[in-house]
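**Student:** mind folding the following:
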Amino acid sequence: MAANKERSTYSVVSYFCGCGGLDLGFRGGFKYHNEDYRKLPFNILKAYDNEPRCIETYNDYFGTDHADVKDLATADPKEMPKADILIGGFPCQEFSSCGPLGGLESERGRLYQTMIAYMKEHKPIMVVGENVINLERMEKGEVLKIIKKDLSEAGYEVRVWKMFAPEYGVPQRRTRLIIMCVREDVYEKYGFPEEPVPEFKDKYRSIEWAIGDLVTVTDNSVPNQGEYFGASKAKKGNGQGDESNKKDKPAYTIRANPKSRVQFHYSLDRRLTVRECARIQTFPDDFTFKFSKTVNISQIGNAVPPILAYLVAKRVAEYLEAMEGEKK
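**Tutor:** As a prediction, this is how the structure comes out:
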């Protein structure tokens, strides 16, 4: 761990980074809805994903060459930088209710093993994985048990935090599993990080709160706001399995496949724009998406909400800093 005059910083390697939602949460230093999310003490050494367009979106925001295109299924962990923390939202389509549900039977469903290979090689202090709620339900919980067992056998204490996003300030009905791993020798001395407190349990933020100010914006003066699927192609109630949002409730889940179910604006007869989807997912307005609308919304839907990631990262930072304090 590298030290500076004010506080320690902790190195991070990111697997399956996508467009960078989880990474943004760990980095901090962004503004969402006029609220500042301060910089956290993490330095992301490198991020990897096999999807070139995700890497391009990532590097457009974080800076050139922060992330590389890499097939992690065949990557040698010896070639990866050693870090204090490994983070990664290993591919979830095989576990998602919107995906093909191959589970551990599929090659993609076993990609978490690439994180385990890194753990065995570099022995990071902590590992933070992320996945969909359906992982908990598959085969009556047996799939998650196998994954936890594999992680534990790599030398880690493993716990799963189930986080319903609206309870943590995300204006979207999305539940994520955060798979927390602490290296056994560290756990034996310092215990385990505390879960984030669900401070919005009885006061969910609504879709209107998230995007209401964008109703009159019809151009790209707010990035990506002029990009939406035309009302002529998808109208409410036309039998496309549409989801009509209620303005005083959190939005429905932004899906990785926007064609699987149509997300409609709460008051306008059209689909949500790319920027509206990004707002609902808690990306800051200066985080831009430059590909087709389908690709852009897919990147957003696959991401971890940055605010949710930030709250997890804060707990990790507090834990590591307390550990450093006890060592002194």
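**Student:** okay, CA-based contacts and neighbour counts for the rest of this
**Tutor:** Fine.
**Student:** now do the contacts for the nearest residue to residue 102 once chain neighbours are set aside.
**Tutor:** Excluding its sequence neighbours, the residue lying closest to residue 102 (C-alpha to C-alpha, 6 or more residues apart in numbering) is residue 94, at 4.9 Å. When contacts are counted by C-alpha atoms under 8 Å, 6 or more residues apart in numbering, residue 94 touches 100, 101, 102, 103, 104, 106, 108, 109.
**Student:** all strands of this protein, in order?
**Tutor:** 2-3, 8-15, 30-32, 35-37, 42-49, 67-69, 85-88, 126-132, 156-164, 175-183, 243-244, 263-264 (DSSP state E).
**Student:** can you pull out the helices in the chain?
**Tutor:** 21-27, 52-62, 112-122, 134-137, 142-153, 184-190, 207-211, 274-280, 293-302, 306-327 (DSSP state H).
**Student:** before we move on, the earlier item: save the strands of the chain as CSV, and put in mean neighbour count and distance to residue 145 too.
**Tutor:** CSV is the format used below for the strands of the chain (neighbours: other C-alpha atoms under 10 Å; distance: least, C-alpha to C-alpha, whole Å):
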stretch, mean neighbour count, distance to residue 145
strand 2-3, 10, 35
strand 8-15, 22, 22
strand 30-32, 17, 36
strand 35-37, 12, 34
strand 42-49, 21, 26
strand 67-69, 22, 31
strand 85-88, 25, 19
strand 126-132, 23, 14
strand 156-164, 19, 11
strand 175-183, 22, 12
strand 243-244, 18, 33
strand 263-264, 24, 34
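**Student:** please provide the structure for the following sequence as well, for comparison with the first:
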Amino acid sequence: MLNIVDVFSGAGGLTEGFRNRDYYNFICHIEMDKDACSSLKLRNIYHYLKEQNNLSLYFEYIQGKISKNDLYSIVPNDITKDILNKEISEETISSIFEFIDQRLGDKALDGIIGGPPCQAYSTIGRVSNKSKKSTDKRIYLYKHYLDFINKYKPKFFIFENVKGLLSFKDITGELLLPKIIDEFTKCGYRVDYKVINASDYGVVQKRERLILIGYRKDLALNDSFFDYLKEYVESPPTIKELFEDLPSIKSGRESNKYRGNYTSKFIGKYIRNKSDILTQYIARPHNENDLQIYKLVLKAKKKGRNLKYIDIPDELRTHSNTTSFLDRYKALDYNSVSHTIVAHISKDGHYYIHPDLRQNRSITVREAARIQGFPDNFYFEHSRTAAFRQIGNAVPPILSMKLSKAIIRFLKSDKHTT
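**Tutor:** Okay, here's the model as predicted:
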């Protein structure tokens, strides 16, 4: 059993894949966003009630039949006590260590998983963010990750971030990633890294992320972690297969009933159990102008073309900017996987237009969650905006589960234990 901590947890996409009591014991989850912490707590409750064979109470809550107070009153307090809602900073790091130490007791911490917020390293908006670089604290949040490594000396860590970190330069104009790796190395770790596309591991989305794996130098691990991960490669289904059992709804409408039973093996394996219920399937209301644009964008998509903003008729354009952000409207393709789900989906759905022309809308929270690899019984607190933000910031749980399995096999290859 490996004792692990999840830092910068978000709603728990990375956590979800490591929820395997045969191999992992979560000491705590640390997250600054209150909404994400609420989702983490609710997910803890889901897994507790599942073990108690009493999920009916959970389903009653997410359908709005009982209150949060009612739900929490029947669950032991310690079920949600491992979630710390606190920003990781110079001012809070000592109190966070106290929290972890109290929960650890005399046990050793074996692993740290997580990744600092990635917006600072993203290639999107890099030019406009250049002027903020000298004051952007997010650039150096990785140093707090180092604080955890230095204090607890775990056997391994997983550091997940955007592909843009490969090319990101710090305020001195030098590449940051080699510096990060050098600092991990000085802490006593060997570090390997690779850009992973989630779609290669069964996620219905082209999502490239940089994965750094570190392990203590005293461990006799001569193999590559990524050789173990490669064994979990899996072809994803199409969007059409992913959405096959979801009902047809139009802009501003909602549904809480599935279209029917699913036939997809993928949905049965990762997305939905026979006892699950449909929630958070509410389509955003769109104005008539946007609906007209959606139709044009989707018709172009079906002909194999992504319609640029400058190609939209003048009478439908509401923005004067015709030189940048020209792909602000984008449709999904039924016969392929999705493009990357990002947190901006919380602001509008223009970049994620549903592939069915008859529905003519952007995707729902539940559809976005499925694309990200969350099961239907995962409920996101509180608002629709908060839910979309949590989904866009998450590590796909399907990928996370495969990372967790590969870690176990990788650590078992330690020559000292054979």
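**Student:** nearest residue to the equivalent of residue 208 of structure 2 over in structure 1 in space, please, no chain neighbours.
**Tutor:** Taking TM-score structural alignment, the alignment pairs residue 208 of structure 2 with residue 175 from structure 1. Nearest residue to residue 175 of structure 1 in three dimensions, chain neighbours excluded: residue 164, at 4.3 Å (C-alpha to C-alpha, 6+ apart).
**Student:** so the one you found makes contact with residue 178?
**Tutor:** No - contact between residue 164 of structure 1 and residue 178 fails when scored by C-alpha atoms under 8 Å: they sit 10.8 Å apart.
**Student:** counterpart of residue 164 of structure 1 over in structure 2?
**Tutor:** Aligned counterpart of residue 164 of structure 1 in structure 2: residue 197 (TM-score structural alignment).
**Student:** residues contacting that match?
**Tutor:** Residue 197 of structure 2 sits in contact with 206, 207, 208, 209, where contact means C-alpha under 8 Å, 6+ apart.
**Student:** now tabulate the residues you listed in TSV and tack on distance to residue 42 of structure 2.
**Tutor:** Formatted as TSV, the contacts of residue 197 of structure 2 follow (distance: C-alpha to C-alpha, whole Å):
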residue	distance to residue 42 of structure 2
206	28
207	26
208	29
209	27
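**Student:** ok, these in structure 1: which stay?
**Tutor:** Of the contacts of residue 197 of structure 2, the ones still in contact in structure 1 (both residues aligned by TM-score structural alignment, their matches' C-alpha atoms under 8 Å) are 206, 207, 208, 209.
**Student:** identify, from the residues you listed, the entry nearest to residue 374 of structure 2.
**Tutor:** residue 207 (14.6 Å; C-alpha to C-alpha).
**Student:** OK, contacts around the closest one?
**Tutor:** 196, 197, 198, 199, 339, 340, 341.
**Student:** now residue 405 of structure 2
**Tutor:** Taking C-alpha under 8 Å, 6+ apart as the test, residue 405 of structure 2 contacts no residue whatsoever.
**Student:** circling back to that earlier point, of the strands of structure 1, which is nearest residue 326 of structure 1?
**Tutor:** Going by C-alpha to C-alpha, the one of these nearest residue 326 of structure 1 is strand 8-15, 13.5 Å.
**Student:** ok, and what's touching the closest one?
**Tutor:** 1-3, 23, 41-49, 72, 81-90, 115, 321.
**Student:** residue 196 of structure 1 is in contact with residue 312, isn't it?
**Tutor:** Yes - between residue 196 of structure 1 and residue 312 a contact is recorded at 6.5 Å, counting by C-alpha under 8 Å.
**Student:** out of the two, which sits in the busier spot?
**Tutor:** residue 312 (22 against 17; other C-alpha atoms under 10 Å).
**Student:** residue 273 of structure 1 versus the more buried one, what's the distance?
**Tutor:** Separation of residue 312 of structure 1 from residue 273 of structure 1 (C-alpha to C-alpha, to the nearest Å): 28 Å.
**Student:** now swap in residue 249 of structure 1 and tell me
**Tutor:** 18 Å.
**Student:** who has more neighbours out of the two?
**Tutor:** More crowded of residue 249 of structure 1 and residue 273, by other C-alpha under 10 Å: residue 273, with 23 against 18.
**Student:** now do the same contact list for that one.
**Tutor:** 224, 225, 226, 227, 228, 229.
**Student:** got the end-to-end distance for stretch 82-92 of structure 1?
**Tutor:** End-to-end distance (C-alpha to C-alpha), stretch 82-92 of structure 1: 25 Å.
**Student:** go on, stretch 166-178 of structure 1?
**Tutor:** OK, stretch 166-178 of structure 1 end separation, C-alpha to C-alpha: 15 Å.
**Student:** same check, this time on stretch 150-167 of structure 1
**Tutor:** Stretch 150-167 of structure 1 has an end-to-end distance of 30 Å (C-alpha to C-alpha).
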